[in-house]
Every structure is written in C-alpha cells, then in structure tokens.
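Chemist: Build me a model:
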Amino acid sequence: MTAWAQLVDQIFTVWREAGLVWKPRVRWFPRIPPHLDIVFGWLFDPADGDDADAILFCDERSWSPLHDIRDHAGGLQLPMIDIRGRAGEFADAAFDIMQPPTWSETARRIVGFRRQREKLAPQYRQTGEPDLQLLAHMYVSGRPLRGMRYPLTPEAVCYPGFFSAARVVPIAEELALRGLLRKTFLDRLHECRICRSRRLSAREECPSCRSADLRETGLIHHYQCAALLPEEQFRRGAALVCPKCSRQLRNYGKDYDRPGHAYVCNTCDATSSEPEVGFVCLDCSARMDGDAAERVDIFSYSLTDAARALLEGRGPMLAARMPVSLQREVARINATAGMRAGIAEIRFAGKEELIATHGPTAFRKSRDLLVENLRNRLAGVGSVHVAEDAVYILIERFEAQAEAWLRSLLLRSENLLRHKLDARLTIAKILGTAQP
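Modeler: This next block holds a predicted model:
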C-alpha cells in the first residue's frame, strides 16, 4: 500500500468517527487542479449542480476577491470547503490533506449541513427564490448574516459565506420588514452621492473655498484694542506688534494672551476657528461637504423564530410573500365569525426608474415615508404591512366604498413625497363574510 493510500485510509477513519460514513459527493469551484485529481478522486466523488454534499474551493489566484464567491459558486445549502487555506471566514471549513485537525472539521460541516437540510420543509430544499435561499442557508449553515468591514468593495462591507453585499443586503432588509430576520446595528458609513461608493476619504477643509490646504496657527488676543488674530499677523521679526492698533505687545498676561488656535487656508488666506469636514470619493474623485454625503447604516442579521417555523413547515400555510405580521392578522380574522375584511396591495411602478435616477436609498426613504403617512391616516381603521416588493393594507371592516377611499388616501400620501413612487393599489383579497 502506498503512502498516499495509507493517508486516505486514515482520513476515512477520522471521517467515520465524526459521522461521515459515506464518500462525499462534491463539485469544484472554480476547477480541480490537475495535480490533485488522483488523491482527491480517492476521497471524493464528483457531482453536478446542487446534487452534492459540499463545494471544494480551490482558487490558486492569491489576488482574486473573496466577498462574492457565493455569487458565482451558488450552492447555498452546501458547505464550502477551502482547499488552499486562504478563504478564511468566507468558507465553512478548511481541508488540508496534511493537517489532521482539518479532516474532522470538514466531516463535521458536511454532516451538519446534511442534517439541517433534512429538517427543512421539502419546498425549501431546492428553492430558486433568492429570499428563501438566503433563509435556508442561514438555517442549514447555522451562521447569522454577520457583516464585516471590507474596503476592497465600494459597499465597504461584506457577509462572509453569503452573497456579495450588493445582492444580499436588499434581500435581508425586505426579510427584516417581513419579520423573518432580526437586525443588529454594525456601523454607520457615508456614501458618495455620485457613484454610491462608501470608500470616502474624510478631511478637514476651509469653510470658504473647501480646500484641504490648511495650516494651524496660534491666536493672540490684544487686551487694549480687543484684536483677536493669528499670531503670524502680529509677528514683526522677534517682536509682536498689533496689526490693528500698531502697539507692541510686551507682557504676556498683561498686554495679551493666547486663547487657542486657528486655521489659515493656504489657498484663499481665510482664517477659521474650526475647519469643516468634507469627503473625497476614492472611486470617482467627487468632492462633497460633510452634510452632503448620505449616511448609511449597515447591519448584521439573524433568523427569527417565525423564520425557523416557516422553514421547518410549522408556520401557517398562507401566502409565502405576506409579511408575518399580516399572516397573523389574517389567521385571526379567519377565525372570527361574522367579520368581513379586505387586503389591499400596493406596488410601485416607478421603483426601477427612481432607483436608476436617485439610487436605492432614495427609494427606501420614499417608501418608508409613504408607509408612515398611510399608518398615520389609517390609525384605528386599518394596519399597514411591508413585504419585499409590496405594501399591504388590512381593513377589518371592508365596506363598499372602502376601495375608492383607499385610492384617495394613497394619492394624498404620495403627493407629499419629493420622489414619486407611482404607487398602484389593487384589492388582493376579501376575508370572512359580511355581517347580517
């Protein structure tokens, strides 16, 4: 028996002790290196698509990005096993044929993923819906959607083990609105209003011309004439002479004092006690004032009990897209005799145009303000529930004129917005029966 064959037998022994009693089926990303095909062929069987136990990651390019591995590799319900040892948190486990501790780690992750997949309701094991894929991956992997600062991308944040931030954050935000994810604050960043990059250089700037070419100088206060000016304006060789009254200053504490510092602009010679804060975008070189850059909060996310119940098939069998809060209300109304309720669905025909013109933040702010306006106007009459692509209004006593009233209410609420959403309302469902 060759040394390689003996090593493979040792690995199989460790795997069996960890519960991996079958030969794992794997697919490679991006490809299997030629020099590994024989040995790894003894350890793993090849598989296509998601009909596998794991994904083996073996990218030999040391410079390639890691934040978007899952965008290309897919297989969110499969563990990603790092063969080269450079993926770190971006993989679920590392496997080194010469490092025995990694053998059991790999086995435990493969077995753990399979056991969790078996707990999923059948409809969620091979789902193609991005939001359900994300929930299922969080459940199967046992990982929260934990954000990490990552300056190599314009978003300046990534979520190791998941899709890239540009893909995963909008999905996670909608799932949080539906009550399926719980948000935890991570950080607050500033975003370029031109290219939406968050890689901004903060700097002190002249309030007059916004130049960053500032120098710091001491201030002198002349008691007799009340002059308060930079020291360099008093300096005449070794002497201090007031530029306002031309008297020489001789005694510190009697003729003058030094109350602090000022900043002098080398570009326009303006003097200021406090410089302004400005930003320069490192991606598009746009310059903006401190209050002009948009503030963006970034979060980590974790599964709620409602999400676990949904994934395990224990949740109410209602429309999968409905927010959890609305599902609960529907279940309550269906169990109440003599109640006639209506659900109105609002979708935004202007969403894509608004995002293309002003960015996703402008859309979210406009939608949230519309929801706030509706909630204020519906207080005591109905409730508002936000889903991934729509907003729902539940009216518990739905009368004949209710639809026309809701359309008028929606129009008045949208007219208050700076950025229009082109909101469209339809009656999605009538619940219960009319009262006698």
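Chemist: CA atoms for contacts and neighbours, from now on please.
Modeler: OK.
Chemist: centroid residue for this structure?
Modeler: Nearest residue to the geometric centre of the chain (CA atoms, centre = their mean): Val169, 3.8 Å.
Chemist: Wait, a helix at that one?
Modeler: Yes. Under the criterion used here (DSSP: H, G, I helix; E, B strand; the rest coil), Val169 sits inside a helix.
Chemist: And the helices in this structure, which stretches?
Modeler: Along the chain, the segments classed as helices by DSSP state H run 3-17, 37-43, 69-73, 100-119, 130-141, 165-177, 231-234, 305-311, 324-334, 351-358, 360-378, 402-414.
Chemist: What residues of the shortest one count as buried?
Modeler: Applying a neighbour-count criterion of 16 or more other CA atoms under 10 Å, the buried positions in helix 231-234 are 231, 234.
Chemist: Show me the contact partners of that helix.
Modeler: Helix 231-234 is contacted by residues 217-220, 240-243 when judged by CA atoms under 8 Å, 6 or more residues apart in numbering.
Chemist: Report the contact partners of the nearest residue to Asp305 once chain neighbours are set aside.
Modeler: Of all residues beyond its chain neighbours, the one nearest Asp305 is Leu180 (7.7 Å), with distances taken as CA to CA, 6 or more residues apart in numbering. Applying CA under 8 Å, 6+ apart to Leu180 gives the contacts 303-307, 324.
Chemist: buried sites along stretch 195-202?
Modeler: 196-200.
Chemist: From the chain's centroid, how far away is that stretch?
Modeler: Taking CA atoms, centre = their mean, to the nearest Å, one finds the center of stretch 195-202 at 16 Å from the center of the full chain.
Chemist: and what of stretch 28-38?
Modeler: 34 Å.
Chemist: Ok, stretch 157-167 next?
Modeler: 8 Å.
Chemist: How far does it stretch from one end to the other?
Modeler: Using CA to CA, to the nearest Å, one end of stretch 157-167 lies 12 Å from the other.
Chemist: So which bits of it are buried?
Modeler: Applying 16+ other CA under 10 Å to stretch 157-167 flags 157-165 as buried.
Chemist: Out of these, which comes closest to Thr184?
Modeler: Tyr159 (13.6 Å; CA to CA).
Chemist: isn't the closest one right up against Leu145?
Modeler: Yes. Tyr159 lies in contact with Leu145 (CA atoms under 8 Å); the separation is 6.3 Å.
Chemist: one step back: ChimeraX command for the buried members of the contacts of helix 231-234?
Modeler: To isolate the buried ones among the contacts of helix 231-234 in ChimeraX, judged by 16+ other CA under 10 Å, type:
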select :217,219,220,240,241,242
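Chemist: One more, please, to line up against the first structure:
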Amino acid sequence: MLMGVDGFALTPTANFVAYPRFHEEYRLPQGWLPAGRGDPVDAVVLTTSVPDHAFKTILSNIGDPLVPIVSLVADDRQGIDAAGQGEQLAWARAYAIQARLREMPPSIRHSTQPEDILLARIYSRGEGLNAIYDPSSRDLVRYPVAGTLDNVAELATGLYSKGYLARGFFDRIFCCPQCRSGHLSVREECHSCRSANISEEVVVHHFQCAHEAPESQFRSHSGFECPKCARPLRHIGLDYDKPGSVTRCDDCGAINDKPSVGFKCVDCGAHHAPDQVAVRTWYSYSLTAAGPRRILQGNDGASALVSAGPDRFRILLEHTRKEQREFGSPYQVARISFAHRDLIEAENVRLWEQSLLLVGDALHSALREVDAVRAQADGFLVLMPRTGPEDAARAMELVAARIKAVLKVDPGFQYVLIADMAARSVVSQQV
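Modeler: Coordinates of the predicted model:
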C-alpha cells in the first residue's frame, strides 16, 4: 500500500485519464498510472483549457458520476472538483475523493439512483451541497458539488424530507411563470402600454391661474409661458413653482404620477405583472448524522433511515394502522384537491400561493390535534385516527366551510376518502 499526498492511502493500480494529454513537465504522483483501454478510471485530469463540447464528451465516455475531475488550469465549470490551485493540490483533492469513494459499499458506489448519487457526491467531496449564484444557469443558482446531476433542488428536497439532509435558507428568487427562468428584468413601465421607454418630467404650477402641467407644456418659441392663460412666467417662487414630477411614456404619451413595475423574462421574452410572478426559495444543504449512515451501510440502512427522518405523517400512519390491527380502531385518510387551482394560478400566481397558505391554516384550525396533514403537489393528505367514514365526511365539511370563510377566491375544494392500500401507496411515493 502506497501513501499519497496528505497521507491518503492509495492502491498501486489507481488509474487516471489525462486530457488532452499528460505533459512531461507535470510530475506523476506516486500510486497513479495512466488508464489503459478497458481499465477502470479513478480520476480525470484536465491539463489545459477544454472546450465545452469536449468536456461533455469526456463525461459521457467516463460514465461514472462519482469519479473526481480536477483541472491543472483555472476552470469553474460545473462538475470540476478542483482547478487552478496548483498541481499538488489538484492531485490531493482527487486522492481525498477517491479515499471516501472506497469506503462506500457497491450498492451505493455503483448506484444509478439520482438520490444515491447526490448523497455520495456530497459525502465524497467532504463539503455541503452549497448553493451559489450562477448567471449562466437558467435558474440563476447552481450546486457545484452536485456535478452534472439534473433536478438537484428537487432531489435535495426529497432527501431533506427523509432526514438525510439538513438545510438552511439561501435566497428567494423570482422566476418566469412561462419558462421558469430566474433571468427576469425588473423595470419601471408605462401603465398604459407597458413600455419601459419612459422618462421623468418636472411639474410646473402657475400661481395666478392655478394650472399644473408637465414643464414641457410651458415651454414655447417665445420662452416660458402658461399654456392655459398664456401669461409669461419669469420668476420661480413668485410666478410659479415646481411641486413634483410625473412619468411620461415616450411611446404612447401617457402621463402618470408614478410608473408601474413589470417583469420581463430575458430568456423567453414574456412579460408579467408583479402578481403573476412566482417566487422560488433556494436552500443550501448539509448531511445529517443519518446521511453518512445511509451511504456507508448501503441499502441495509435504508429502512432505519426512513423512520429516523422528519416524516411525521408516515410515522403516524404506520402507528394508526397498528392500532387498527390490534384494537380494531378505524381510521380515514382524505385526499384533498382543488378543481379551480389551474384557473386561479393562470390569472394570478401569487394569489394562489397565498391562498394555499391560508388553506393550510384552515386545515389545522378545523381538524383535531391528533389529525395529521401533509402537503402534496396537487393538494393535501389528511390522516384522521379513530374515525369512521361519516365522522370523516363531517370533518371535511367543516374544513370546506372554514376555507370558504377565510379565502377571497373559491379554490374548488373537493375530497375523497382513500382506502388503506391507496393511502400507503401515496405516502410511499413521497418518501
């Protein structure tokens, strides 16, 4: 067994791929060998600036989303684990990642499940899933540790719900309702035609006739005079004053006290009013104590981890089912949806988001303390222990009445009581 930089243990057959080639002036670290045809690849080393198309080809040919990729020149692209920090540091980074990868059981190291890959990358890189701003990303945010994985935010949310990850607030970013891009131009606009071609103009007040108008209307070929009474204006403070300003649209000529605010998507060009633009909350994540356990134990630790997570609804459902088996206690699970959701959301995204929050408040106020509520993409699940169908129906009627009392719009509340197996299936899909 050989010892590499920083004391990391290496096998003599650790293989690397250099692109475009390994220059003679670089020192080959002890314990690493250039990979031959058919050899496993333990690291990719970029020795010069690599075009995007070539980088994508390299990733495709390697096919292993956990292999460390380091660059001996500066390169901050997604998927590169270390770059431009000196030759020795780049190799040390590859050593550290490989050492952690070797700790993993095959079920994780070679898993094709995106959640396993994301957890393995977080663990092997030895740092959190930290969000950063990236103007080149459509979302305006990216997670460098995630490599080339897609839908990272959604994957991280699922891992958080299972207890693998803890999270902290990063930012709230407006996104285009049409294409979901975070590249939005927030601008002042004309109330009438929504053009951004507007200008501010001072208002003039003529004391003698009390006429007020934009300053441009007081200017004429003969000087400065009132457009209403035609008297000349010579002395500010005696003949006139300038009490404020207005906004003039240089396209349609409309005049308003203040401009409107609008959003224009830089990517798709769509225009949106402020109340139509959704807000997306972004988080940074770190492994909980259960995270490394899942990675190092593989599939054997999966069931213990699920029950250790914060999924209160699933835990209560399992407990309620046990009560039913032991004592014959009935229970009901209601699936709530909203028939008017698409209509309201299309007209005013922000209104629907606020309405959904009020629905959650109404549910918790109308139900018992022993009942459990879980939000879903299309509505809510409600677990009602020790409850028969008739009592559950009455509870849903109370919920409907409470929602009607607190919401300004009708969401089209509807519900269905689902059977035991259907309830377990729905809950399992969420974890």
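Chemist: that older thread, any chance of the buried residues of stretch 195-202 of the first structure in TSV, with distance to Ala344 of the first structure too?
Modeler: TSV is the format used below for these (distance: CA to CA, whole Å):
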residue	distance to Ala344 of the first structure
Arg196	34
Ser197	37
Arg198	37
Arg199	41
Leu200	42
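Chemist: rewinding a little: of the helices of the first structure, which stretch is the most buried?
Modeler: Of all these, helix 130-141 carries the top mean neighbour count, a mean of 21, counting by mean count of other CA atoms under 10 Å.
Chemist: what angle separates that one from helix 100-119?
Modeler: 130 degrees (axes from the mean of the first three to the mean of the last three CA atoms, to 10 degrees).
Chemist: Against the second structure, what's the mean shift for helix 130-141 of the first structure, could you check?
Modeler: Taken against the second structure, helix 130-141 of the first structure registers an average deviation of 2.9 Å after superposition, with mean CA distance after the TM-score superposition for the first structure.
Chemist: elements contacting that helix?
Modeler: With contacts defined as 3 or more CA pairs under 8 Å, 6 or more residues apart in numbering; DSSP states H and E, the packing partners of helix 130-141 of the first structure are helix 100-119, helix 165-177, strand 294-303, helix 305-311.
Chemist: Distance from that helix to the middle of the chain?
Modeler: Worked out by CA atoms, centre = their mean, helix 130-141 of the first structure lies 16 Å from the chain centre.
Chemist: Would you mind finding the match for Ala92 of the second structure in the first structure?
Modeler: Alignment note: Ala92 of the second structure maps to Ser104 in the first structure; criterion TM-score structural alignment.
Chemist: from memory that match sits against Ala18, does it?
Modeler: Yes. The criterion here is CA under 8 Å, and Ser104 of the first structure meets it with Ala18 at 6.2 Å.
Chemist: Who are the contact partners of the one in the second structure that sits across from Cys284 of the first structure in the alignment?
Modeler: Alignment note (TM-score structural alignment): Cys284 of the first structure maps to Cys268 of the second structure. By CA under 8 Å, 6+ apart, Cys268 of the second structure lies in contact with 178-179.
Chemist: Next, work out how far apart Cys268 of the second structure and Thr281 of the second structure are.
Modeler: Cys268 of the second structure is 21 Å from Thr281 of the second structure, by CA to CA.
Chemist: about what we covered before: with distance to Pro230 of the first structure added, can I get the contacts of Leu180 of the first structure in JSON lines?
Modeler: As requested, the contacts of Leu180 of the first structure are exported to JSON lines (distance: CA to CA, whole Å):
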{"residue": "Leu303", "distance to Pro230 of the first structure": "59"}
{"residue": "Thr304", "distance to Pro230 of the first structure": "60"}
{"residue": "Asp305", "distance to Pro230 of the first structure": "63"}
{"residue": "Ala306", "distance to Pro230 of the first structure": "64"}
{"residue": "Ala307", "distance to Pro230 of the first structure": "63"}
{"residue": "Val324", "distance to Pro230 of the first structure": "63"}
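Chemist: and which of those is nearest to Arg377 of the first structure?
Modeler: Once CA to CA is applied, the member of those that ends up nearest Arg377 of the first structure is Val324, at 22.3 Å.
Chemist: Isn't that closest one up against Gly179?
Modeler: Yes. With contact defined as CA under 8 Å, Val324 of the first structure reaches Gly179; the gap is 5.7 Å.
Chemist: Between those two, which contacts overlap?
Modeler: Ala306.
Chemist: how much space is there between the counterpart of Glu274 of the first structure in the second structure and Trp352 of the second structure?
Modeler: Superposed on the second structure with TM-score structural alignment, Glu274 of the first structure falls opposite Lys258. Remark: distance between Lys258 of the second structure and Trp352 of the second structure (CA to CA) = 27 Å.
Chemist: now Leu383 of the second structure
Modeler: From Leu383 of the second structure to Trp352 of the second structure the distance is 24 Å (CA to CA).
Chemist: same check, this time on Ser199 of the second structure
Modeler: For Ser199 of the second structure, the distance to Trp352 of the second structure - CA to CA - is 34 Å.
Chemist: and if you look at Ala366 of the second structure?
Modeler: Per CA to CA, Ala366 of the second structure is found 21 Å from Trp352 of the second structure.
Chemist: for Phe263 of the second structure, same thing?
Modeler: Counting by CA to CA, the gap from Phe263 of the second structure to Trp352 of the second structure is 19 Å.
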